[in-house]
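[1] I'd like to go over a predicted model; first the sequence, then the structure.
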Amino acid sequence: MDLDRLDSSTSVFLSQREKKLKTALFSIGASSFLIVLKLVFGFLTNSISIFASAIDSLFDLSASSVNYFSIKKAEKPADKEHRFGHGKAEGLAGLFQSFIIGLSSIYLIYVSVKRLVVGSQVHSLDIGILVMVFSAIVSFFISRHIKKVADYTDSVALSADSLHYRSDVYTNLGIVLGLIIVKITGLLFIDSLISICVSLYIIWSTTSVFKESVDILMDKELPKSTVKEIEDVILKYQPYVKGFHKMRTRRAGSKKFIEFHLVVDHTLSFVESHNIAEDIIKEIEKKIPNAEVTVHVDPHGFPDYS
């Protein structure tokens, strides 16, 4: 085994794990701050929209908390009972969060419809507008920060968390627009209609997180572009490499598992074949972050009984 490669891989793994956990804790703190802010000013303004937004942030806090513990579990090294690691915990977290976002959106629709039917009075609209503008700005920068870390660490759970806050930006701006229209025209139903439209958009946007999470749990193949990168690396070693077969790929959290049979020239010695396989593994793992590659070497022209 190449100890330098192992040390480098371990160092990157620990660095990404630390970034994920710190970002998840940051998300929990941000959600808590927004909940308190919206509840306080919800009571001051008697605005159902602001209360609904506070409930939305409460769901975010719940999802972020699950996120933190799932990432902590997912990033644990492999053990005797989990030989492939715990990466699928992130897929479960992403699935859970897609349901949470969907439920929060349905709740917003319910509140908006109720407001259309029953009606309500709001006051101190100027304060409410300022608070929601501030919340939208805070949510935007939180979403951007989490998305940056999610892309760097290839984390589905953090990507879902980023979607929470990005959705909150639209929700908050929709509420701001509604409150402004109410202030100018006195037409309360406009606020509810905007909230319903924003909620429907949020539900639609969760489908990508839901699909990605299901793909991880169902061991879907890596994207065709990634598989093509793997194939290009293998074929670079022709004519010593005659081909490959039985390639299987999957993803668990940020970890990517790749395995295939490598067909080499039968005149090569065992050591030469092994070295070629090791070189291919190193190059694939360098090209594809967080990849774990397993290669079985077959001599060309001989039957493969495995």
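    Perfect, thanks for sending it.
[2] From here on, just use CA atoms for contacts and neighbour counts.
    Noted.
[3] residue ranges for the helices of this protein, please.
    3-45, 48-74, 88-118, 125-153, 156-185, 188-217, 224-235, 270-287 (DSSP state H).
[4] Quick check: Ile28 touching Ser64?
    Yes: contact criterion C-alpha atoms under 8 Å: Ile28 and Ser64 qualify, at 5.6 Å.
[5] More neighbours: which of these two?
    The neighbour comparison of Ile28 against Ser64 (other C-alpha atoms under 10 Å) goes to Ser64, with 28 against 20.
[6] mind listing what the residue lying closest to Val264 once chain neighbours are set aside touches?
    In this structure, Val264 finds its nearest non-sequential neighbour in Val241, 4.4 Å apart by C-alpha to C-alpha, 6 or more residues apart in numbering. Listed by C-alpha atoms under 8 Å, 6 or more residues apart in numbering, the contact set of Val241 reads Ile234, Leu235, Leu262, Val263, Val264, Asp265.
[7] Against that first model, consider the following:
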Amino acid sequence: MVATNVNPSEKYRNRAAWISAIASVFIFLIKMGAYRLTGSAAVLSDALESIVNVVASIVALFVIRFASQPADAEHPYGHGKAEYFSAAFEGGLIFFAALMIIGESLKALINHEPAQKLELGVLIIGGAAFLNLLLGVYLKQMGKKHHSEALQASGAHVISDVTTTVGVMVGLGLVLWTKIEWLDPAIAILVGLQLAFQGFKIVRQSWGGLLDEMDEGSLENLTNALQKNRMPGIIDIHHLRIIRSGSFHHVDAHLVVPEFWNMLQAHNETHDFERKVVQDYPVDGEIAFHLDPCKKSFCEICDLENCPIRRVPFKTLRPFTVKSLTGGPAATNPLAYENANRSN
């Protein structure tokens, strides 16, 4: 049984990707102009990172459009995982740019190439940093609102670019104040090391999404939705798993229902439960339940009224938790699990 939401967010994700691509090209041109003016290794390091923004934003644009395509015969779970590829690709580009920055900065440090017109260069890259901040906040908000891993990764990278630019500005201020020219390439090397770490983090997060690594935030949100919509006859849920496919989540779980329910009643009750849960879950998705009969062993935690097979009085519901949902039935009710095994 499946419950799904119609996803209205594709056009907003595509629009954000277009804005990101156009803005990234413009900001890159500003920074390259500052480098041509100053010849600063630190400014070059900042501009090289912006090249990554340009390439990554263009990749994200096509990936987001591909990921928004509906499921088909060849891709029954949709195309959403392509977004994790985009994020991983961007992280790899950041790491590669970091190596380029470190290499160029080492050459400048060895060759003692002095920078010039640093005051004007600082003003120019400061303006670029402000534009980048606006873009990064916008992308992160759109990515979070419309559940796009690619937009969130792009937003995180753009904001890290702002941090990098601010660091470069501070470093160039030190060069102007102290007149120590080797500080310029030394600052660029520090920028490269920071970018390498940032790229590794993005690749690590994307790798987790590709391998369906457990996501505590998604599990908490789903637990809240299940608890909120719990109804009589929804006795226990266990062995729950979430497959994240970009902005669409597939949920599989075992659901314990009264054993005397016939097939039609079990279908109708669980389908209604699934629909309500998906509506309250903040991500578009579907739920597939494997139904387990209660075997008269969950009476103490079943609040179904007028049950014709009840053996003992109802005591209290066991609330759904992440631990109980993802574990086996013993995680929720060990005694019931043991009794059920004896009755087999």
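    Everything's here; your move. Computed from a predicted structure; not experimentally measured.
[8] hmm, back to that, with neighbour count added, can I get the contacts of Val241 of structure 1 in a markdown table?
    Output for these, formatted as a markdown table (neighbours: other C-alpha atoms under 10 Å):
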| residue | neighbour count |
| --- | --- |
| Ile234 | 22 |
| Leu235 | 15 |
| Leu262 | 23 |
| Val263 | 22 |
| Val264 | 25 |
| Asp265 | 17 |
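[9] of all these, which comes closest to His245 of structure 1?
    Leu262 (6.9 Å; C-alpha to C-alpha).
[10] From Gln97 of structure 1, how far off is Gly91 of structure 1?
    10 Å (C-alpha to C-alpha, to the nearest Å).
[11] again, but for Tyr170 of structure 1
    Taking C-alpha to C-alpha, one finds Tyr170 of structure 1 at 18 Å from Gln97 of structure 1.
[12] Among these two, which residue is more densely surrounded?
    Using other C-alpha under 10 Å as the criterion, Tyr170 of structure 1 and Gln97 rank with Gln97 on top: 28 against 19.
[13] Show me what the more buried one lines up with in structure 2.
    Taking TM-score structural alignment for the superposition, Gln97 of structure 1 sits opposite Glu90 in structure 2.
[14] can you pull the contacts of its match?
    Taking C-alpha under 8 Å, 6+ apart, we find Glu90 of structure 2 in contact with Val52, Ala56, Ala153, Ser154, Gly199, Ile202, Val203.
[15] In space, what's closest to the last one - neighbours in sequence excluded?
    So the one you mean is Val203 of structure 2. In this structure, Val203 of structure 2 finds its nearest non-sequential neighbour in Ala88, 4.6 Å apart by C-alpha to C-alpha, 6+ apart.
[16] Hmm, that neighbour is touching Phe200, no?
    No: using C-alpha under 8 Å, Ala88 of structure 2 is not in contact with Phe200, being 9.1 Å away.
[17] Name the residues contacting each of the two.
    Going by C-alpha under 8 Å, 6+ apart, no residue sits against Ala88 of structure 2 while also sitting against Phe200.
[18] so who does the residue nearest to Val203 of structure 2 touch?
    With C-alpha under 8 Å, 6+ apart, Ala88 of structure 2 has these contacts: Ile202, Val203, Arg204, Ser206, Trp207.
[19] roughly how far apart are the residue nearest to the spatial centre of structure 2 and Leu99 of structure 2?
    Compute the mean C-alpha point of structure 2, and by C-alpha atoms, centre = their mean the closest residue is Glu149, 4.3 Å away. Computed as C-alpha to C-alpha, the Glu149 of structure 2 to Leu99 of structure 2 distance reads 25 Å.
[20] Please apply the same query to Glu259 of structure 2.
    62 Å.
[21] how much space between Phe130 of structure 2 and Ile237 of structure 2?
    49 Å.
[22] more crowded one of those two?
    The residue with more neighbours, out of Phe130 of structure 2 and Ile237, is Ile237; 25 against 15, by other C-alpha under 10 Å.
[23] if I line the two up, what does the more buried one land on in structure 1?
    Using TM-score structural alignment, Ile237 of structure 2 lines up with Phe244 in structure 1.
[24] For that match, give me its contacts.
    For Phe244 of structure 1, the contact set (C-alpha under 8 Å, 6+ apart) comprises Ile234, Phe260, His261, Leu262, Val263.
[25] Over to Ala56 of structure 2?
    Taking C-alpha under 8 Å, 6+ apart as the test, what Ala56 of structure 2 contacts is Ser86, Phe89, Glu90, Leu93, Ser154.
[26] which of the residues you listed sit farthest apart?
    Leu93 and Ser154 (11.8 Å).
[27] neighbour count winner among the two?
    Higher neighbour count among Leu93 of structure 2 and Ser154: Ser154, with 28 against 21, using other C-alpha under 10 Å.
[28] what residue of structure 1 takes the place of the more buried one?
    That one, Ser154 of structure 2, aligns with Asp161 by TM-score structural alignment.
[29] try Leu255 of structure 2
    Alignment note (TM-score structural alignment): Leu255 of structure 2 maps to Leu262 of structure 1.
[30] right, and its match touches Tyr240 too?
    No: contact criterion C-alpha under 8 Å: Leu262 of structure 1 and Tyr240 do not qualify, at 10.4 Å.
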